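A.B. asks: turn this into a model:
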Amino acid sequence: MNQQFPQLKLLTCLFLLFSATIFAQVTGSIKGTVKTSDNKPAEGVSITIKELNRTTIADNNGIFAITKVPDGNYKLIVSLVGYNDVEQNVSVVSGETATVNIDLALSNTELNQVVVLSNKSAFKTNRISSSLRLQSPIIEIPQNIQVITGKLIQDQQIFDMLEGVTRNVSGATRVEHWDNYANIFMRGSQVSAFRNGMNVSTTWGPLTEDMSMVERIEFVKGPAGFMLANGNPSGFYNVVTKKPSGRTKGEANISLGSFDMYRASLDFDGKLSKDGKLLYRINVMGQAKGSHRDFDYNNRYSIAPVLKYLVDDNTSITLEYTKQFSQVNIIGSNYVFSNRGYADLPKSFTTGEPNFKPTNMDDQSILAIIDHKINDKWKFTGQASYFNYKQEGMSMWPQWPGFTPGNDEILNRGISIWDILGLTKTGQFFVNGEEKTGSITHKILGGIDMSDKMYYHDWSQSAALNGYDASGNIVPFNIYNPIHGNVPASAMPNFDRSRNIKERGVQYHNGYNAFYMQDELGLFEDKLRLTLAGRYTTLKTSNPYSGSFKDSKFTPRVGVSYSLNKNTAAYFVSDQSFNENYGTDWQGKSFDPQTGNNLELGFKRDWMNGKWNSVVAVYQITNKNILTADPEHSTGAIQYSRQSGEQKVKGVEVDVRGEIFKNLDLVMNYAFTEAKVTKDTDPALVGTQVAGTSRHIQNTWLNYKMDQGALNGLGLSLGYQYQVDRSPWFVSNDQSTNLPDYFRLDGGVTYQKGKMTYNVIVNNILNQYLYSGGKYSGSYFYWQAEPGTNVRLSVSYKF
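C.D. replies: Reported below is the predicted structural model:
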């Protein structure tokens, strides 16, 4: 022990000497203001010292400050979408503060419109994308809108919507997936999927977006059907794809991970003409990915080229093509089944086989946008999209009754064809602008919204899936001692695809036409804002099961937002939703449309003049004509639904995001959701928790980045997801089906040096058995298990 004291003393002296050197280092500061071309503060924009790799964020007044800068000459870099890049030289003298004022000049890539203040270094933003149509900052909108930035998506290494996107939004959870689409719940019901302001939700399609082509994701709470297309009463998420910025730049990314995951992506952004009028952006991605389940895989690629042509100073045309392809072993093999209860089989369990023919999913879409600036106050936008989704493959599910009677070990596996053809057409025309009558300002939005969705599904052919021994005898599938690889090719079903899917498939057709108008009146110098809006929607749907129906409804919206000061606002909103219900009841009668009424009160605040913000919202949603399981009339494999009557959802949400301390970014949220069945033809279900909901959800993600000394560029991340009182996927008064609490811990390390960034993420650090599921028709339990501890390493290079 005594021999170690000299070494300890030496280390102590070296540490003190190093510390003294650091603290004795003479430094100065840089402060300044950034303004846009219209002399407004460029809030949220990032300012970087190129030589030191240090970045700060301007506050809501466009003011920034960087302290402890060593003596020397530096170059500040400021980039903002829609404006020309600025590089400004600055000299720092010890003990002094260098002051710089930066004016951003509008580039020819934007039409003097409100642009998204793109901040690559922050987890928050003050503005929504133009695809949400609204012209006000988030703090002034009478609605809870949460934006997941591209930086946050990269930091958490999220590759598609099936992964951890929901952890960044209060009350949002992913409860199920079929390898191709994400089933996300929020405020008591499934939320609609939007892309660039268009509703792309359908029955099992289209393919969920790969994050390589995504700029940001916007979660809009509540109905807000007037704002875009028809949406569910709980809200929707809007995926905003990457568009040309007018800058010549690019990024390459390579990722490796657990379960033989290999992934690469490229992002090219630039100009195709010397005059800068023809712009382009293209994102490509390729992925080979295994699974924690035996024989499972998900191989994908995507190509997303975008062209934007600036016709003149007032008009632009954008064309975007997206192709996504995904190949999996078989749909449904991610489910685990048991008669005894949840989680009594390993996470790696699968009902699949190694020699299945792959299921292929091909998703193609075209988006066209015309933007025209009518004058300095008014703008017209027209956009149209066409989606073509094709799926050819198989799905798995136990054959009725699931397990062999009297033996809860033997599962009767079933396999069926599952081919899909989905054709979706959407068109939207809208104008927005600003006028003034006396002392009252008017922010006006009005438009036409149309959609037509035609889907064909073929489930018509099915067969039992059996294994065989060497003598040709059937080997039962024992879930506690499964034998795989004993299903010969001759025993695999050979499905008949000789007829076109339009002939052999079940046809689902739904669509809507709508007109909407909104006026946001600004009173008392815009401190008080009154929103009056209305939408008239006509729904059309038809299929062989429910027949055809057509119904119309006017849904009003009233909102009030008041600014207590420039950083604080309170709001109230009352709005409604109107959506189709698919299918028929046991008598073959179609269901009435689903309606929802939302009342919401909220409080928003920007702290530290915009470095971080918080939202607190209290709401109540009453949903009518909700479809639930009908066990009274369901027999065996034939399952019916019914309109349960009414569900009431009450809740409190808290969202916090941004830089709470220097270099420390935070995303933290909490949601209390009381979702109850209030009316039902089955009295036993009244008072039960709505399927797929969690009573308490709390998420946190922290990221700290060092910007000085030898560790400059090093970042540390840590986060968790916590859910309490989770209900299964189907309404039931059987408490044995309730799900256990959910806790997942993740963390990571990043290092940025120049144009290179290294990112290591460890998911499920505690190796917990995490799952969600339910009890199928009162018989067996089924669930989807998440992977245990897994690691991803990504390396990116910006050029």
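A.B. asks: contacts and neighbour counts: CA atoms only from here.
C.D. replies: Noted.
A.B. asks: how about residue 456, nearest residue that isn't a chain neighbour?
C.D. replies: residue 507 (4.5 Å; CA to CA, 6 or more residues apart in numbering).
A.B. asks: A strand includes the one you found, no?
C.D. replies: Yes: with DSSP: H, G, I helix; E, B strand; the rest coil as the criterion, residue 507 is part of a strand.
A.B. asks: neighbours of it, just the number please.
C.D. replies: 20 (other CA atoms under 10 Å).
A.B. asks: cool, and residue 445?
C.D. replies: Considering only other CA under 10 Å, residue 445 is surrounded by 23 other residues.
A.B. asks: run through the residues that contact it.
C.D. replies: Counting by CA atoms under 8 Å, 6 or more residues apart in numbering, residue 445 touches 133, 134, 430, 431, 432, 433, 517, 518, 519.
A.B. asks: export those residues to CSV and tack on secondary structure?
C.D. replies: Formatted as CSV, the contacts of residue 445 follow (three-state DSSP):
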residue, secondary structure
133, coil
134, coil
430, strand
431, strand
432, strand
433, strand
517, strand
518, strand
519, strand
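A.B. asks: emit the ChimeraX select command for whichever of the residues you listed are buried.
C.D. replies: A single ChimeraX command is used to select the members of the contacts of residue 445 judged buried by 16 or more other CA atoms under 10 Å:
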select :133,134,430,431,432,433,517,518,519
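A.B. asks: nearest to residue 67 among the contacts of residue 445?
C.D. replies: residue 134 (36.9 Å; CA to CA).
A.B. asks: now for the contacts of residue 445: which two are most distant?
C.D. replies: 430 and 519 (13.4 Å).
A.B. asks: got a list of contacts for stretch 356-372?
C.D. replies: With CA under 8 Å, 6+ apart, stretch 356-372 has contacts from 111, 180, 206-207, 314-331, 379-394.
A.B. asks: one more, please, to line up against the first structure:
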Amino acid sequence: MFRTTLHYLYCLLAAMVLSHPLYATEEKGNGHIRGKVTTSDGHPAPAVSIILKGTAKMAITQEDGSFLLREIKPGNYDIAVSYLGQENAAQPVTVVANRTVRVTVVLNISSVTLQEFTVTQHRGSYKDLLNSPTLRLAAPLIETPQNIQVVTSKVLADQQVTSMSDGLIRNVSGATRLEHWGDMYARVNMRGSRASAFRNGMNVTSSWGPLTEDMSFVERVEFVKGPAGFMMSNGEPSGIYNVVTKKPTGVTRGEAGITLGSYDFYRATLDLDGKLEKTGRLLYRLNLMGQTKNSFRDYEYTNRYSIAPVLSYKVDDKTTLTLEYTLQHAKMSNVGTYYVFAADDYAVRPRDFTTAEPNLDPTVIDDHSVMVNMQHNFSDQWKLTAQAAYFSYRQTGSSMWPTEVNADGTMIRNVSIWDASNEAKYGQLFLNGNVATGAIRHRILGGLDLGNKEYMADWNQGHDLDSAGAYFNIYQPVYGRPANGLPSFDRSKSLRERAGSNIINQSYTGVYLQDELGFWQNRIRLTLAGRFTYVEESSYGTKVSEKKFTPRVGISGSIDAHTSVYALYDQSFVPQTGLLRSGEKVKPITGNNIEFGVKRDWMGGRWNTTASVYRILKNNQLSNDPDNQPGENFSLQLGQTKTEGVEFDLRGQIVPGLGLIANYAFTDSKISKATKGMAEGAAVPGFAKHTANAWLNYRLQQGALKGLGVSAGFSFMGDRSTWTWGAVTQKDLPDYFRLDGGLSWERDRLSINANMLNLLDAYLYSGAAYATFYYWQAEPGRNLRVSLGYKF
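C.D. replies: Just a heads-up that it's a prediction; the model follows:
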């Protein structure tokens, strides 16, 4: 049915458009401009903005520096050429009726300077005009009919973000983390459900993972709101976040950094970038990081290091091969000790209180990944990308959860083994095309996705630290002498033998095709796309297979060179795993998304805004069963949920020296079709109805104090629901407000950055009601980080 509907819609829209006099043929008497932009030393200048002054005509140069402006009334014009909002050159041109004028615009910088400028400006900006190639959409962000937000490397540096779980989501409207496991993995919620985790365009999401990426080897993080499964493999209808790793730039440079902070936080990084031979055909990038960190709670620590080398080889003028390896090693305390438990309410103990026991064996994780990427340009219009990856995650450790929590503050702490393996293989092949048929421009995307994931874990051994009559008391804690001693787990068998039925396998194949048709000199763009996905999954002893076709229709229009509006209809499909108390099969998630938005670049692209409204209908979403008792992990499958919301994002340089990121989101997620035990209209857990964030940085541009900067930011969550369903009498979370501020100084190659986090020293936490008690995780009070960086 979907195929027939999509085909009918495609034919109907095409017939309507082609039958209109404006699009049927080129307007008689008008002319065209075909041009090329080069640097002063004769090299092509790609990704340069072309604007025909006095009109709404605009273009972006291709990799060979070429551009085309169609259907221009005869007359004299000026072509403005700018890059990252900086006007660099202007070229007069005379358009003659029924003729194509050819022009060459020469930038007044060399190719080396342009490349250095690209690197410097990209790393020094709070915004970006383009998405990364890993998102596969060969179009400027302002023309894409979807809400996509980019967190740049400059933002990561200014805010001293060290991992995905370290406050990065404050830079994106509506993104929240209501639960966390320290630096083990980040679970991000957007638009009422979990956002899928991607790295370089590959879906690395697993039940407990992936290991959160350290920002030392990350160039940027892209948040795609709403369904993205049409091209990015099966994913949640709420959206994805795509971590883009650093690649060689061809500019020889380096940067070293040291960060010191509260609670024995010590961190060092090194970033080397350059050429391995004179012609620049063989490039390298190497990022190294080492870190130790204790906590405001006793017996809690996280030590990490990462090694991330990348090689890029230009085989010829058309083909580039890139090989990337990443190792992340983590050694941390028992992850369950982040939680605190009480029978009567949240936060009844000081924030530095812990249920941890000293001398527990650490949790150790080794995370390896290898990626190979090949890009081949058949011509200026057609580009083929092929990539493959292998991920291997090994974990040896334990978790902690209570066997018993009593009203008088006594409890029995249980330590359970948590050894795990997470292995995945991916293959992707996609083709980008940019062609014209008459007056219609086509941006074509088609590809193939293959993936295979296996997660297994041993959760089958547990040890009570305490016992009846020898409880642990949260009001009179005694550490170092647990009644039953410390655990000693049996690891004599292989992990696969010990895991038993706790093994999850998933393999999928997806094919997709998209055509973005541009009309009226690409001022109106119609996107028609579809994807077919086949998935086989085995989890907890059951095996299922699912297949589905999901269509996508979007339209985007440029009001002028800097403003666009869009509308989108999209569907999503993602199999899921879980245990239902009834023993029934878990159904896959399906979702429909309708979205409308407006985007605008201000001040020549120095800053931009995005506003969107959306509605997502999501079928078969899983949520924790409210009847779970300690040790149980059953889920409920909801009939249908409806999430509606409004989102606004602002980012960029408002005036010289003043960078600002601000966002707000209203999210309302409810059950629209009831299922067992759930009432229609009940709120879906795991989101905040109101979220607002801001980060402002001002740096003096001249004078004796040139380079001195001051920054301030806040994060707010209001009407916060808990992570899981709770009884009617149990409480929701209070509102959340955090204020941060800092001072910095940059001059030439040296930079110093100091941030004071949680300036108000507020008691901040997340948590939920669980069974007959509450749990919560506190955040640090007022704490300091100081970084010193040197570029060479």
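A.B. asks: now what about the TM-score between them?
C.D. replies: The TM-score (TM-score structural alignment, normalised by the length of the second structure) is 0.86; 705 aligned residues with a CA RMSD of 2.4 Å.
A.B. asks: now tabulate the contacts of residue 445 of the first structure in a markdown table and tack on distance to residue 708 of the first structure.
C.D. replies: As requested, the contacts of residue 445 of the first structure are exported to a markdown table (distance: CA to CA, whole Å):
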| residue | distance to residue 708 of the first structure |
| --- | --- |
| 133 | 41 |
| 134 | 40 |
| 430 | 49 |
| 431 | 48 |
| 432 | 46 |
| 433 | 46 |
| 517 | 52 |
| 518 | 49 |
| 519 | 49 |
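A.B. asks: follow-up on the earlier one: which residue in the second structure aligns with the residue nearest to residue 456 of the first structure?
C.D. replies: Aligned by TM-score structural alignment, residue 507 of the first structure pairs with residue 503 of the second structure.
A.B. asks: now do residue 77 of the first structure
C.D. replies: So, by TM-score structural alignment, residue 77 of the first structure is left unmatched.
A.B. asks: look up which helix or strand residue 77 of the first structure falls in, please.
C.D. replies: strand 72-78 (DSSP states H and E).
A.B. asks: what's that strand packed up against?
C.D. replies: strand 46-49, strand 86-92 (3 or more CA pairs under 8 Å, 6 or more residues apart in numbering; DSSP states H and E).
A.B. asks: for the helix or strand following the first one, which outside residues touch it?
C.D. replies: The C-terminal neighbour of strand 46-49 of the first structure among helices and strands, as given by DSSP H and E, is strand 54-57. Counting by CA under 8 Å, 6+ apart, strand 54-57 of the first structure makes contact with 44-49, 64-66, 121-122, 611, 707-708, all of which sit outside it.
A.B. asks: now render those as CSV, adding distance to residue 513 of the first structure and neighbour count.
C.D. replies: CSV is the format used below for those (distance: CA to CA, whole Å; neighbours: other CA atoms under 10 Å):
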residue, distance to residue 513 of the first structure, neighbour count
44, 38, 30
45, 39, 27
46, 42, 24
47, 45, 23
48, 48, 19
49, 51, 21
64, 47, 21
65, 51, 18
66, 53, 19
121, 40, 20
122, 39, 25
611, 41, 25
707, 53, 16
708, 57, 14
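A.B. asks: between those residues, which is closest to residue 19 of the first structure?
C.D. replies: residue 708 (13.4 Å).
A.B. asks: please pull up the equivalent of residue 205 of the first structure in the second structure.
C.D. replies: Counting by TM-score structural alignment, residue 205 of the first structure corresponds to residue 209 in the second structure.
A.B. asks: where's that match relative to residue 717 of the second structure, distance?
C.D. replies: Separation of residue 209 of the second structure from residue 717 of the second structure (CA to CA, to the nearest Å): 25 Å.
A.B. asks: these two: which is more packed in?
C.D. replies: More crowded of residue 209 of the second structure and residue 717, by other CA under 10 Å: residue 717, with 22 against 16.
A.B. asks: quick one: contacts for that one?
C.D. replies: Taking CA under 8 Å, 6+ apart, one finds 688, 689, 690, 691, 692, 735, 736, 737 in contact with residue 717 of the second structure.
A.B. asks: ok, and the closest non-adjacent residue to the fourth one?
C.D. replies: Leaving aside its chain neighbours, residue 691 of the second structure sits nearest to residue 717 (4.5 Å; criterion: CA to CA, 6+ apart).
A.B. asks: how about the second one?
C.D. replies: Counting by CA to CA, 6+ apart, residue 689 of the second structure lies nearest to residue 667, which is 4.7 Å off, once chain neighbours are set aside.
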